[in-house]
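Trainee: this one's sequence-less:
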């Protein structure tokens, strides 16, 4: 069990014992309070009250406020399904479109830029976010890339970790740094650059 700053990152999985309905009510209340109050003013007491549970119930499954918020953010984003269209380019485009939707069309994704400073130093927050979302999401992408390698569409000696970083990197950069809305064909343009070296051209202006 990983620890940071003396705080247990995860006492036990939020799934199972909490029950699906109770778990969903807690995560929903967390996101609602986050939107209304911001991270600094959010409390475990307010989440528990809005979810209709005792505060002790929250601490039974989440070690801290940061751990709960990280898990709520991650659990509200889509990790799949793993695309299998029969075509490596289409699989990667499909995967990347879900990533774009996660960060531009969901409450959690839109909230992340404003929360990064608050969450970066909170024990358990980013670890919980990775466990609930990033790790399984990247595992899905790695499976798509390995399937492309097996088909001969991607070189066998490809650095898969770096490939995934480059694939999703422009989406994170736009959402977290520049705030630039993604063009409708962003997924296709990134994948074509990676697979075929097609340098992106400026989109025509109307």
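Mentor: Now that the structure is in, tell me what you want to look at. Model, not experiment: these values are computed from the prediction. Numbers count the residues shown, from 1 in each chain.
Trainee: okay, CA-based contacts and neighbour counts for the rest of this
Mentor: Noted.
Trainee: gap between stretch 59-70 and the chain center?
Mentor: Taking CA atoms, centre = their mean, to the nearest Å, one finds the center of stretch 59-70 at 17 Å from the center of the full chain.
Trainee: Give me the contact list for that stretch.
Mentor: With contact meaning CA atoms under 8 Å, 6 or more residues apart in numbering, stretch 59-70 is reached by 7-14, 18, 27, 30-31, 43-44, 58, 119, 122-129.
Trainee: want to compare, so here's the second one:
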């Protein structure tokens, strides 16, 4: 799997000399090559990654403070990118978020490497914690902010529990993507989920509500 066209933003603080995108791509691709060769995450040392990427260990440490942050950026580069939200309405933004989740589910199904790495990450508390902090938690906060804006704009009932509502929107896509790999992830599924849930959460007089 080539990461040549990816432009990940490393999650660690910038240190040392200015970043070189070519060097960062080489490091990320070096990690992916080792994973494709079947090397478990637990056996991926910084020294081995540096040797595969053709760089020095110091070059890696200038960009990432450790393996956990590096692995998060490898996953971020290999997954479909997070979408730019249209901001036209709560519904449109929710559809965009769920469509991105659907595409990530399809990518995990089609890529044995991604599927394998996801499973290994969950067995490593430090790596999973770094991934959750840098990737999963920001995505959840983004969903909650969309719902808050929708509540302020009258697109969502004021009595709706936003944490619960967020789970109601995201849950069906996660179930199909992670827990039910036999289920299809067809085009239009994001719209179907959002419209089904919104039918019970919109104020009767909200814009776009069905009579």
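Mentor: Looks like it came in fine. Remember, it's a predicted structure, so these values are computed and weren't measured experimentally.
Trainee: Going through the contacts of stretch 59-70 of structure 1, which ones are buried?
Mentor: The neighbour-count test (16 or more other CA atoms under 10 Å) marks 8-10, 14, 18, 27, 30-31, 43-44, 58, 119, 122-129 as buried among the contacts of stretch 59-70 of structure 1.
Trainee: how about residue 171 of structure 2, what's its match in structure 1?
Mentor: Correspondence of residue 171 of structure 2 to structure 1, assessed by TM-score structural alignment: residue 169.
Trainee: Wait, a helix at that match?
Mentor: Yes: according to DSSP: H, G, I helix; E, B strand; the rest coil, residue 169 of structure 1 belongs to a helix.
Trainee: Strands of structure 1, start to end?
Mentor: 3-4, 7-8 (DSSP state E).
Trainee: Can I get these in TSV including distance to residue 89 of structure 1?
Mentor: Below are those laid out as TSV (distance: least, CA to CA, whole Å):
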stretch	distance to residue 89 of structure 1
strand 3-4	40
strand 7-8	41
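Trainee: so which of these comes closest to residue 23 of structure 1?
Mentor: Closest to residue 23 of structure 1 of the strands of structure 1 is strand 7-8 (CA to CA; 19.6 Å).
Trainee: now the counterpart of residue 157 of structure 2 in structure 1, nearest residue through space, not along the chain?
Mentor: In structure 1, residue 157 of structure 2 lines up with residue 155, judged by TM-score structural alignment. Nearest residue to residue 155 of structure 1, sequence neighbours excluded (CA to CA, 6 or more residues apart in numbering): residue 149, at 6.0 Å.
Trainee: cool, residue 148 of structure 2 as well?
Mentor: That would be residue 162: by CA to CA, 6+ apart, it lies 7.3 Å from residue 148 of structure 2.
Trainee: can I assume that neighbour is in contact with residue 149?
Mentor: No: Residue 162 of structure 2 is not in contact with residue 149 according to CA atoms under 8 Å; the separation is 10.8 Å.
Trainee: got a list of what the corresponding residue of structure 2 for residue 51 of structure 1 touches?
Mentor: Correspondence of residue 51 of structure 1 to structure 2, assessed by TM-score structural alignment: residue 53. Listed by CA under 8 Å, 6+ apart, the contact set of residue 53 of structure 2 reads 26-27, 29-31.
Trainee: got it, and residue 174 of structure 1?
Mentor: Residues near residue 174 of structure 1 by CA under 8 Å, 6+ apart: 180-182.
Trainee: Now for the residue nearest to the spatial centre of structure 2: which residues touch it?
Mentor: Among the residues of structure 2, the one closest to the centroid is residue 135, at 5.5 Å (CA atoms, centre = their mean). By CA under 8 Å, 6+ apart, residue 135 of structure 2 lies in contact with residue 76.
Trainee: quick one: the equivalent of it over in structure 1 from residue 188 of structure 1, how far?
Mentor: In structure 1, residue 135 of structure 2 lines up with residue 133, judged by TM-score structural alignment. Distance of residue 133 of structure 1 to residue 188 of structure 1, given as CA to CA, to the nearest Å: 23 Å.
Trainee: Please apply the same query to residue 16 of structure 1.
Mentor: The spacing between residue 16 of structure 1 and residue 188 of structure 1, counted by CA to CA, is 38 Å.
Trainee: Compare the two and say which is more crowded by neighbours.
Mentor: The neighbour count for residue 16 of structure 1 versus residue 188, taken as other CA atoms under 10 Å, is higher for residue 188 (17 against 9).
Trainee: Residue in structure 1 paired with residue 83 of structure 2?
Mentor: So, by TM-score structural alignment, residue 83 of structure 2 is matched to residue 80.
Trainee: show me what contacts that match?
Mentor: 95, 98, 137, 140.
Trainee: please redo it, this time with the cut-off set to 7 Å
Mentor: Going by CA atoms under 7 Å, 6 or more residues apart in numbering, residue 80 of structure 1 touches residue 137.
Trainee: What separation is there between it and residue 111 of structure 1?
Mentor: Computed with CA to CA, the distance linking residue 80 of structure 1 and residue 111 of structure 1 is 21 Å.
Trainee: do residue 30 of structure 1 as well
Mentor: To residue 111 of structure 1, residue 30 of structure 1 is 13 Å away according to CA to CA.
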